[in-house]
Every structure is written in C-alpha cells, then in structure tokens.
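K.L.:
can't give you the sequence, but here's the structure:
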C-alpha cells in the first residue's frame, strides 16, 4: 500500500473540481482524482448554458428573484445573493481561461430559459456549453505545473484523523490501494447521483459516491428528497438519456400531445417556460391520461441545425428531423438539489472537508433548481472553497500503516449491472416524479432485499444503494409537495414545511429548523 501527500486534494473533474484546482494552484500542489476519464462528468454534457446577470436590462436582483421564486420558499437567501453577485465575475474568469462563449457582435449572446424573467443564459457553440467550459479548463490545468491528475481511480472512503478530514484512500483498475493525504484539506466535487434512477440524463459515473462517502464519514446531508427531473429528455431507450435543452423551448418550441395539441397553458401561466418541476409533472400527468408527449420545434424562427447543432445531430441519428418532425420527450432524473451540507465557504460539518458543485447542498437551489444555475453554482462555490481552504494552516500528515478493505471495481460487470438496474427500477417506480407513503415504504423494503445480495466489495452498487435509501427516507419524512418533491398523498405546499430540513448522518437522522424560510 502506497501513500502520497499533497497540499490540496480535489475529488472530481467537473466544473466545480476543475475551478477549485485552478484557483488553488497558486497556493500549492493540487491532486485531482477522478474515477473515469477526465471528461466524464455531468458538466461536460451541459447543453443550455450558464446563467449570469450581465445583460443591459438584467440585474443580480432580478436573477435573485427568479432563483428564490423557483426554489419554492426553500432556498437560502445569503447563498443565492452570493451566487448572483459573483455571476458576472465568474463569466469573466471563465472567458479569461479560454471558454469561447458565443457572441452577438461584441457582446455575449444571451438566451432565455424556463422561469427566467430575462435572457441571461450564455452558451458555447449553441448547445455545447459544458463541453466548451470543461475543454477550456482542462487545457489550462494541463499547462499548470502545480496540478496533477489521477484518472481511472475511485475514491473508496475519506480518511478522518483527530476529527478532521486528512485525505482519502483509493482503488485503481489493478485494485491497488493508495492513500492520499492533503495538508490543507479535501474538496468533494463528485457530482450527482442520477444513476440511481432508471431514466436519467446523468453520466454513467454519477452513482452518488460523494454523498455516500461523506455520509459514512459522519458529515451531514440534507434536502435529499429534492430531485429535479428534467422534463425533456429524448424519449428513446438509452442510458444516459439524451437531453433536449430547455433553451429549445426558450427559442419558441412547444410541448404538445400526439395530435399536436399544446397543453402547458393548463398547468402554469408561464406556459412552456414554467419551472422544471411544473413541466415534468405536467408531462407525467398527460402521460397518465394516455397521451404521448412531444416537443414541437418545427416553427422556430432560428435555424435549428445552426442554433442547436448537438441536439440536431443526435435527433437525426435516430431518424428525427427537428425541423419537420415532432421530438418525443419524457422527464428524466437530472439534478440533486440536496447534498452534503455546507456553509457559504463550502465547509461541511467535518473540519477540512469541503464540498462544491452538485454534491453540495449550498442552499442556492432550494426545492427546485433554476435552469443553468448549476454550472454557475459549481464555479462560484469553487472559488469560495479555494479562498477558504488556502487560508488554513497545514496539518501534519500521519499515513496509516494499514487499511483493511476488500474492494473490486466491477469485477463481475454483468452482475453489478443487474444490481444497479434493480436499484434504478425501484427508485423510478417509488421515488420518481410522483410519490406516496405506501410506495416509498415498499421501495425501502425492496432496497433492503437488494442490499442483502450485494457484497460490500462492489463499491458503486453500495454507494447507489446507500444514496437511494437516503432519498427515500427523506422523501418519506416530508409530508407535503414542494418543488422537485411531489407526493400525491400530500399534494399541497404547506408553509409550515418551508423552513424544515431532514438532516441525515450515519446512525442518526433528525429535523432541523435552523434554515429560515425565504420568500421572493
């Protein structure tokens, strides 16, 4: 067993992890660990863009209002304030690091998405924003002598010493165990957990590893009942499902049933640009009534192939020409609003353990994320994490003599895939767009049955199972409907629940009333 030391340790290679690493590199040596290749992350697949109040008719105050309203009374005002105030600064930073944002003449081109009152979405090559950002950040990182990349290596668990996070231990493809120690601290930027669902837009790597390892280490997790289902995934059988960006509706596309009848006006005054939770439930309801749902982009005033080249190519590959054909769509698990609880600096409840990006619960999304705020959140809080962790004094590294662990990375891939599919089917059936007490209780029972079959050495399956159980338990506790959490047995949004959180720690679960209710 080998041990390595560094100043800063970053787990994950999405926008949050890469921004953290670049921001820390001037303060010492950084090691980034990622379990697949460097581009394997949800950030890379982000289409629509990144939101920031940089337009002449826009302002941080309007961005704040939109974010709070969409969060359905559950967002943290201070976090949202920081997010929107730092937005323009982050765009400038990403541009300086080489991100080729699309332009309209000398100005950034801005698009509109659901629940945004202004056009404030910046994009790259029309609908390849995530790729544009990640490619640019990786190029900067590869040029930096103070940053090292360790890929195709999975973090097994956090190392806690003297009550602080000292590092992690990992397993690689050869099942070699390595200890990594950080003198200043560890940053979790491991992304989301969409792969716990049967239908998801998330990359295959999104198995909830960061949530699970933080939970096992004793960190607090909260708001795990709030899962965002993106309303318009391309309705074909694939994993992950291909996303039809919300920006397509922003350009005028309309959701219709099989007979070309629009329906979103029945569900929201915002129509096709309603918040994602509203649109997903509307599609779900239309489907329950026997309809097939499509996105009609045939009347767009923009050239579809030019404005959305990635989406156009993907549709054409399966025989759909968006310029003349209806696009079949369905909701799919997309984003976790909850996560590892942090303060405004990204500090978790474990000293020297920080979190940013989708794995973190910063409070900016509340019960429902405003579209294109995710990339912004990842970069904003990465900068705050870097500033804080760099200011910490160095700790003395004390490598462990031995770690007793038996871990295999998908040694029996066929069997592991069967376990994963069982978990995904349970979660889609019982913790999906519409939930009930009886269904969730049955889901927990079925997950318990699955857990009895999975050896502890199959880490991804174990992580998925652990996170799935936490989501179900949190959803069972919240007896109301709010944002991404909808219960048909408690369909109303109740004021009394606005300020309440279900906080999860290993071996204990409790309510918190410490977060004030926020209203726009």
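P.N.:
On my side now, so go ahead. Small disclaimer: the values here were computed from a predicted structure and weren't measured.

K.L.:
From here on, just use CA atoms for contacts and neighbour counts.
P.N.:
Fine.

K.L.:
In terms of secondary structure, what does the lengthiest strand in the chain contact?
P.N.:
Secondary structure of the chain per DSSP state E: the longest strand is strand 177-188. Strand 177-188 sits against strand 2-11, strand 164-172, strand 353-355, helix 373-390, with contacts defined as 3 or more Cα pairs under 8 Å, 6 or more residues apart in numbering; DSSP states H and E.

K.L.:
and the comparison structure, right after this:
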C-alpha cells in the first residue's frame, strides 16, 4: 500500500555556488560516527569532513553521559548483549544486524583503548563495567564517570586534526546534496560568512545526528533538527520508521526551558547505582508497572512518569542514598544539578521525559548504503535495524563506532573505483537562492511545531490528536516558501506525525493510547520516499 504525500511536505533546494572543491570522500557531520568514518577511510583518499560547529565539541556525541555497551565482562558474551538489545527493541530489530554490532563491539573498544581513551578502571586496572537499564549484565564502559562521549570525541578529534589527508570544514552547514544522473556526487555548503561552496565527491556520507529539537522538551543539541533526513529524501533516498522516537525518562526539569536549549540528562547509570523514581508523596510508582521498576526499558519508564504527570503529580529522581558519592561518580550530572540550584546528595531532583533518540532514519544496509548510489549514512541519522522500536541504553555510541568503520570501508572501496564527478561550474550555477522568510514568523511557527510534537507525537499518541496536528502542519507549511528551512522542518514533522498515525499499534517508543497493544499486522517497516509512504515487511540482515 502506497500513500501519496502532500506536496507541501517536501520542497526543493538549489542555489548558486561561489566556489567549487573536490575530494574523494565527503563526510557531513563531525560527531562520533563521522569521525569514525574519516579515521577509518582508506589510506590515499582525500577526505573532507564538514561540521556546523567544532569537531569533537558540537553535536550529541560529546554530550553522551552513559557509555559504550560492550560484552567483555566475566559471564557476559555478545550473544547475551544481542538478546538484551532485541528485547528492548520490542520485536522490531534486525537480528543479523544486532549480532554483527554486538560481535564487533570488543574490537571497536580495543581500538579506543589503543588510542588512549581514558576509560574508568576498577581495582587491578581492569575496566570498570557499569549496570544500566534493561541490561542483564554489567557491560557499559564509561570514561570520566559520566563524561564518556566528551572524552571519546576529544581523543578522536585530536587524531583527526593530526591527519594530513583529512580536511576539516568547521562552522559550515550543508544546504543540499548534489545529484548527477541519480547519483549523489557531493553537497552544497554554506559558510558562516554566507559564502556558498560546491564540494564534489566520489562518495558522500551523512552523519548528521538526530531530530530531538523538533520537540519542546529534548536532550538534543540545538542543531538536532533532522537536517540529514531532509537532505536524504530530497536526493531520492528512502526513510524508514520515523514514528519510533525514544524518550529518555529522566531529564532534569527546571520548570521552564528556553527554546532550543537541551534539557540536562540524569543518566540511567544513576538509577543503576540505586537512585529511585518517586512522586510527590514519595511513592515508588514504577514498582507496580514493571518487575525491573526504575531499570525497566526507557519507553516503559517514560510512560510511567507521563502517567503520574497526567494525574497532576510531580516526579522526582531520589539519589540522596548515594550521598557525596554522586559528585564523584557522576560529575557532569552533578554540575548540571548545581547549576539548576539542586544538591543531589540532599534533595530530590525534579524530572521529565525528553525526546532523546530517533530509532528511525535514512534506510541503510549492513554497510550503511542508502537507496541512492554514492550516498551512505551512519549514526543516529541512519536506520540500521539495530535498535528496532526502542534503543537499548548505551548502544548508540557502539553503533556509531561499528557502523562508522563499516561505512568507511564500503565508501572507500566505492571511491577507489569511481572517476571524479563530471559536474561543471555551469551545472552548479543554474539554481536560485532560497526565498527569504520573516524571522519572527518562522520562530513562532517553530515554537508551535515543537509544542504540537511534544503534546501529540510524544510519549503518548492517539488518532484524533495526530489528525488535528497534521491539519495544522499543512496550514503552517503553506505560509512559507517550499525551499525555506522552516518549511523543511514542518515537512519532516508532518512525516513523523503521518507515520505515527498510520501505525495502529503500540510498540517500543511508539505508544498509541487508542491501540495500546502490539499487533502482528504491524510487523513491518514504514517507508517514505519521494513518491509517498508504504509498508515493507521486516527482513533480517539487510
């Protein structure tokens, strides 16, 4: 079954170029996945990595407070890690991809150790293995307590800057991919000065991260607006399972949040060390919801908190039993708490679920290839089949490490056997600049999109609300030119709401109050491309 998309959901992008550059491998996004691709690219290739901020500092990867899930402890094994991943994924994981990633974990961890990532150690200089929700074994390795993402990214960024064959374009955004005869052959960049640059490449990799900032409450950095998904579908690539969004249960809620400002996370690891979830009356409500209580899968804990909030209850993380050890074990979270005016050793911490991770994304195979020649994707922007309907804690950094290396190999092989793109300056000068929009009007529209996404495409969904939201998105999109950024944002939100409306069941991060149970009928992917939306049967080891 194929359903046509409203024409206003997707725009087009073309623009004038003031400069043309060339490389063998173009990587869009400088988080962990993008850096891993660059560092594992074949020797002899000229690599360009483009990032909107500063490589090693910007994006979601440096903010990761959990760690890397790897089965290296006594009594643990990759097959046990795979089993936990599939349980969390709610029957929607690709078992072949799960096995591939969990099996590769120890080797990727060994690489990080070899390049000097300062993972935390226990007695005898053994790696400290930590417990997180829905893991049956202690298998999460962390660095600097809850600064794992930052320390990993800083280490790899140092190696990146020392590599002569890797050129960095920092402070740039990618505004469109360049297509030539149904193949992606590079991208248009826009520098902070406004100058535009066309970069032609034999192979292009999307590693642009997620879309959490489409929601009013999110842990994601300000730039996480789903730009990679828009770039991909404009280029003709397929998107998969956009309805599956993970809401982290425990964002530190200060009562109000500036637009686009990420909510600080209080990671699962804190609950793994004994912190409790309680309402205003001190009642541990999760005990009646799931046998694992506070350590149940994220979707279940988020819905438990949502239900308490719907009853008018405030919800807290009570970590006072950790006492002064909290600051030592979780220094980043401790700093966030103190900045907000809380002392976790003595006070309960107010919390809320927040949009945290997108399990859907650009549909890729086991080597990160998209449905368009010349284009790969990895990291959160990609839908690999690893996470299914709900990601297991600390599997995101693992996926970035494993798929970054696999994409590097596949894209390098492609680039080594391709001739340089033939697009000329004349070809690239034919388009028009995007039409300007009123900044205040766009800001108001974005605020409304975020509020609607949170209230109707959030932790709990239903058909009536989704239908009204789609009508409102359609009206909003008509107010802006089709080639404007705000139109893209509204269009992507519309696709997510449409996917959520279409899936008449509850599974993992997608919960419908009007269809509260999973259904065998919906054991299929939701696929978007430029022609519409359709369902596709689950296939293992794509």
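P.N.:
Cool, the structure landed. Because the structure is predicted, anything quoted here is derived from the model rather than measured.

K.L.:
Please state their TM-score.
P.N.:
After superposition, the two chains reach a TM-score (TM-score structural alignment, normalised by the length of the first structure) of 0.96; 514 aligned residues with a Cα RMSD of 1.7 Å.

K.L.:
still on that earlier bit, most neighbours per residue, which of the helices and strands packed on strand 177-188 of the first structure?
P.N.:
Across those, averaging neighbours per residue (mean count of other Cα atoms under 10 Å) puts strand 353-355 on top, at a mean of 29.

K.L.:
What range does the helix or strand just after that strand cover in the second structure?
P.N.:
Sequence-wise, the next helix or strand downstream of strand 353-355 of the first structure (DSSP states H and E) is strand 360-361. Counting by TM-score structural alignment, strand 360-361 of the first structure pairs with residues 382-383 of the second structure.

K.L.:
average distance between that stretch and the first structure?
P.N.:
Comparing stretch 382-383 of the second structure with its match in the first structure after superposition yields a mean distance of 0.3 Å (mean Cα distance after the TM-score superposition for the first structure).

K.L.:
which stretches of the stretch 251-400 of the first structure form strands?
P.N.:
254-257, 293-296, 327-336, 339-341, 353-355, 360-361 (DSSP state E, counting those that start in this stretch).

K.L.:
Figure out which of the ones you listed is closest to residue 40 of the first structure.
P.N.:
Closest approach to residue 40 of the first structure among the strands of the stretch 251-400 of the first structure (Cα to Cα): strand 327-336, 15.7 Å.

K.L.:
how near is the alignment partner in the first structure of residue 421 of the second structure to residue 214 of the first structure?
P.N.:
Aligned counterpart of residue 421 of the second structure in the first structure: residue 397 (TM-score structural alignment). Separation of residue 397 of the first structure from residue 214 of the first structure (Cα to Cα, to the nearest Å): 20 Å.

K.L.:
cool, and residue 410 of the first structure?
P.N.:
Distance, residue 410 of the first structure to residue 214 of the first structure, using Cα to Cα: 22 Å.

K.L.:
Who has more neighbours out of the two?
P.N.:
Between residue 410 of the first structure and residue 214, counted using other Cα atoms under 10 Å, the more crowded position is residue 214 (26 against 16).

K.L.:
Could you check which helix or strand contains that one?
P.N.:
Using DSSP H and E, residue 214 of the first structure sits in helix 209-217.

K.L.:
Show me what residue 503 of the second structure lines up with in the first structure.
P.N.:
In the first structure, the residue matched to residue 503 of the second structure (TM-score structural alignment) is residue 478.

K.L.:
Read off where the helix holding residue 214 of the first structure ends up in the second structure.
P.N.:
Helix 209-217 of the first structure corresponds to residues 227-235 of the second structure when matched by TM-score structural alignment.
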